[in-house]
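Asker: Turn this into a structure:
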Amino acid sequence: MNRLLKRHIAFMFFVVLCSLDYAYSSNLFTAQTRQDSLQTDTSNIEKRNYENLNDTYSGEDFIYERSVENSGWWARFKQWLSDFLKDLFDINTNARASDITDIALNIFYVVLFLLVVFFIVKAIMNKEGNWVFGRSSDKNIIPVIDIENNIYQTNFKALIETAESENNYRLAIRYYYLWLLKTLSEAEIIDYDVEKTNSDYYLEITKEDTRKEFSYTSYLYNYVWYGEFDVDQQQFNKAKIAFTHFLKSVKS
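Answerer: Okay, here's the model as predicted:
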């Protein structure tokens, strides 16, 4: 995923967090303002005596304890989380703990949503998300790592034709390079090993002309493949000429 998309996702996440924090802060400020604006009653209070209050208010209508046994699992979870946060942060009231729980859950929803979007976009950009649009993934080209381990059994000409037909010129250059290594190895000019680098192969080549051509084609390959530059047809044709000329000179 490119850096610009990552920055957009990070910015979205930051904006959501700021919005939630602002909403919660506004609620606390409003509640504090209301509390500060209360007037004190200084009038005389007449003392009254009540008897047998337990008997008078013992009915079911006067039971105010919380009960979540008969609630759904989600309500029980929210209640557990609210109690947990209340104890963890030493929150004074159940109402405030409930508000913080709601904010925490909202943040979790936003993070979960952003993660889902991130992985979907990443899959699409890696050309692994064709199934999202109902297309078959069986048309994907063989992974390059598998080809590297089996270059002697690979038909590079067919793979290059397929990549060219799909205008995937970077991948076609990759196949040309592996085809070149295969040809050099079969001609016993190099000893192919998947762990070796271009410098390793360059040092194994004894003929100066072959070294120069290998150095140039390796430069083209590194520039196109590892540089991750977009290659148009005109640029590809120039690189194609260099690779095909080198392949013919090795085979002759």
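
Asker: When you work out contacts or count neighbours from here on, use the C-alpha atoms and nothing else.
Answerer: Will do.

Asker: Burial check on Ala104, number of neighbours?
Answerer: Residues contacting Ala104 under the criterion other C-alpha atoms under 10 Å number 15.

Asker: Could you do Ser199 as well?
Answerer: Residues near Ser199, counting by other C-alpha under 10 Å: 10.

Asker: name the element it belongs to?
Answerer: Per DSSP states H and E, Ser199 falls inside helix 198-204.

Asker: That helix - contacts with which helices or strands?
Answerer: helix 208-221 (3 or more C-alpha pairs under 8 Å, 6 or more residues apart in numbering; DSSP states H and E).

Asker: Mind checking what helix or strand follows the helix it packs on in sequence?
Answerer: Going down the chain from helix 208-221, the next helix or strand is helix 233-251, by DSSP H and E.

Asker: Go through that following helix and flag the buried ones.
Answerer: Phe236, Ala239, Lys240, Phe243, Phe246, Leu247 (16 or more other C-alpha atoms under 10 Å).

Asker: which helices and strands does it pack with?
Answerer: Going by 3+ C-alpha pairs under 8 Å, 6+ apart, helix 233-251 lies up against helix 169-186, helix 208-221.

Asker: Please give the structure of this sequence too, so both can be compared:
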Amino acid sequence: MALWLEHLPGDPATAWPLERHIEHLHRLGRAQGALPPADEPWLTRRFLRRYVDSNTLDPELLDDDEAWRHPLVRDHFPTGLRRDMVRLHQDREWFLHVMENLPRVFSHLDMWPANVRSSDGTDSVALDWAFAGDGALGEDLGNYLPDSVFDLFLPAARLPEYAAAAYDAYLHGLRQSGWRGDERLVRLGMCASAVKYDWITARMLARAGHEQLDYGGERTVAAELRYRERGLTLAFLAEWAAEARALAPRVGFPEAPSGR
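Answerer: Coordinates of the predicted model:
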């Protein structure tokens, strides 16, 4: 299968400039605004919960002082990240409740650059629909943006600019397709999807002394680069989580256990 995918026509999104990702996410919004929610019995349901529950690896490291003192972590994770990631982990069930009760759309649920190609920049082809099914409005967007950075396809320093432009493009696509819902629900779906990455901090703490490989495991990545980029991305996700906690009560959800 891997060899076959390599011979598909078009450029993989792993090599796109930022602007092409934004164009793709506009097309994603336009498609999701036009499609009916998933209703076939064989489509995926509650995917996010199953994903999060299957990735609870070494969560005790979040409270391990020695793990946070490792030079890669100490020198490259932003100040305050430990507090924010512990809070995200503690609020995990609340985030899942929010995501499961937002408006539903037919979703890819593994939407990230390695699964997208385009031959001319005016269209996109999404690959690997194994998890496709019922998802929250904004969930695919909330997956695509951080995954563009976690595997070093785009620099983390551009993530705030990228996310702002991509959100506007996605929302514009929804509106173009006729969607007339509350924009705050789109924003909440994107921001609350930060819970999908609850496991990454503990994994990074556990692997600080290991060789760092690129996506696919073919080349070594500088450990300092990986920890800096992922640390910045996790800090950005903490901001999303904070925004979700503030926004959710305004649209009818209970307050998060840790407050706003």
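
Asker: Overlay them and tell me the TM-score.
Answerer: Overlay of the two chains. TM-score (TM-score structural alignment, normalised by the length of the first structure): 0.25; 96 aligned residues with a C-alpha RMSD of 5.3 Å.

Asker: Would you mind finding the most buried of the helices and strands packed on helix 233-251 of the first structure?
Answerer: When you average the neighbours per residue for each of those (mean count of other C-alpha atoms under 10 Å), helix 169-186 leads with a mean of 22.

Asker: Any chance you could list what contacts the one helix or strand Tyr170 of the second structure maps to?
Answerer: Per DSSP H and E: Tyr170 of the second structure is located in helix 159-176. Taking contacts as C-alpha atoms under 8 Å, 6 or more residues apart in numbering, the residues outside helix 159-176 of the second structure that touch it are 18, 21-23, 25-34, 141, 145-146, 149, 183, 186-187, 233, 236.

Asker: Would you map the helices across the stretch 1-150 of the first structure?
Answerer: In the stretch 1-150 of the first structure, helices defined by DSSP state H, counting those that start in this stretch lie at 3-36, 53-56, 73-88, 94-125, 144-148, listed in chain order.

Asker: Tell me the buried residues in the last one?
Answerer: Same thing as helix 144-148 of the first structure. Neighbour-count burial for helix 144-148 of the first structure [16+ other C-alpha under 10 Å]: Ile147, Glu148.

Asker: Which SSE is immediately downstream of that helix?
Answerer: Following helix 144-148 of the first structure toward the C-terminus (DSSP H and E): helix 156-165.

Asker: Name the surrounding residues that touch that following helix.
Answerer: Tyr169, Leu171, Ala172, Tyr175, Tyr176, Trp179.

Asker: report the angle between the axes of it and helix 233-251?
Answerer: Orientation check (axes from the mean of the first three to the mean of the last three C-alpha atoms, to 10 degrees): helix 156-165 of the first structure against helix 233-251 gives 170 degrees.

Asker: For helix 156-165 of the first structure, buried residues please.
Answerer: Phe156, Leu159, Ile160, Ala163, Glu164.

Asker: Would you convert those residues into CSV that also reports distance to Tyr221 of the first structure?
Answerer: Converted to CSV, the buried residues of helix 156-165 of the first structure look like this (distance: C-alpha to C-alpha, whole Å):
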residue, distance to Tyr221 of the first structure
Phe156, 16
Leu159, 16
Ile160, 14
Ala163, 15
Glu164, 16
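
Asker: Looking at those, which is nearest Gln35 of the first structure?
Answerer: Ala163 (70.9 Å; C-alpha to C-alpha).

Asker: can you put the contacts of helix 156-165 of the first structure in a markdown table and add distance to Leu20 of the first structure?
Answerer: A markdown table is the format used below for the contacts of helix 156-165 of the first structure (distance: C-alpha to C-alpha, whole Å):
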| residue | distance to Leu20 of the first structure |
| --- | --- |
| Tyr169 | 47 |
| Leu171 | 45 |
| Ala172 | 49 |
| Tyr175 | 51 |
| Tyr176 | 54 |
| Trp179 | 56 |
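
Asker: from the residues you listed, which is closest to Phe13 of the first structure?
Answerer: Leu171 (34.9 Å).

Asker: Name the nearest residue to the closest one, ignoring sequence neighbours.
Answerer: Ala163 (6.5 Å; C-alpha to C-alpha, 6 or more residues apart in numbering).
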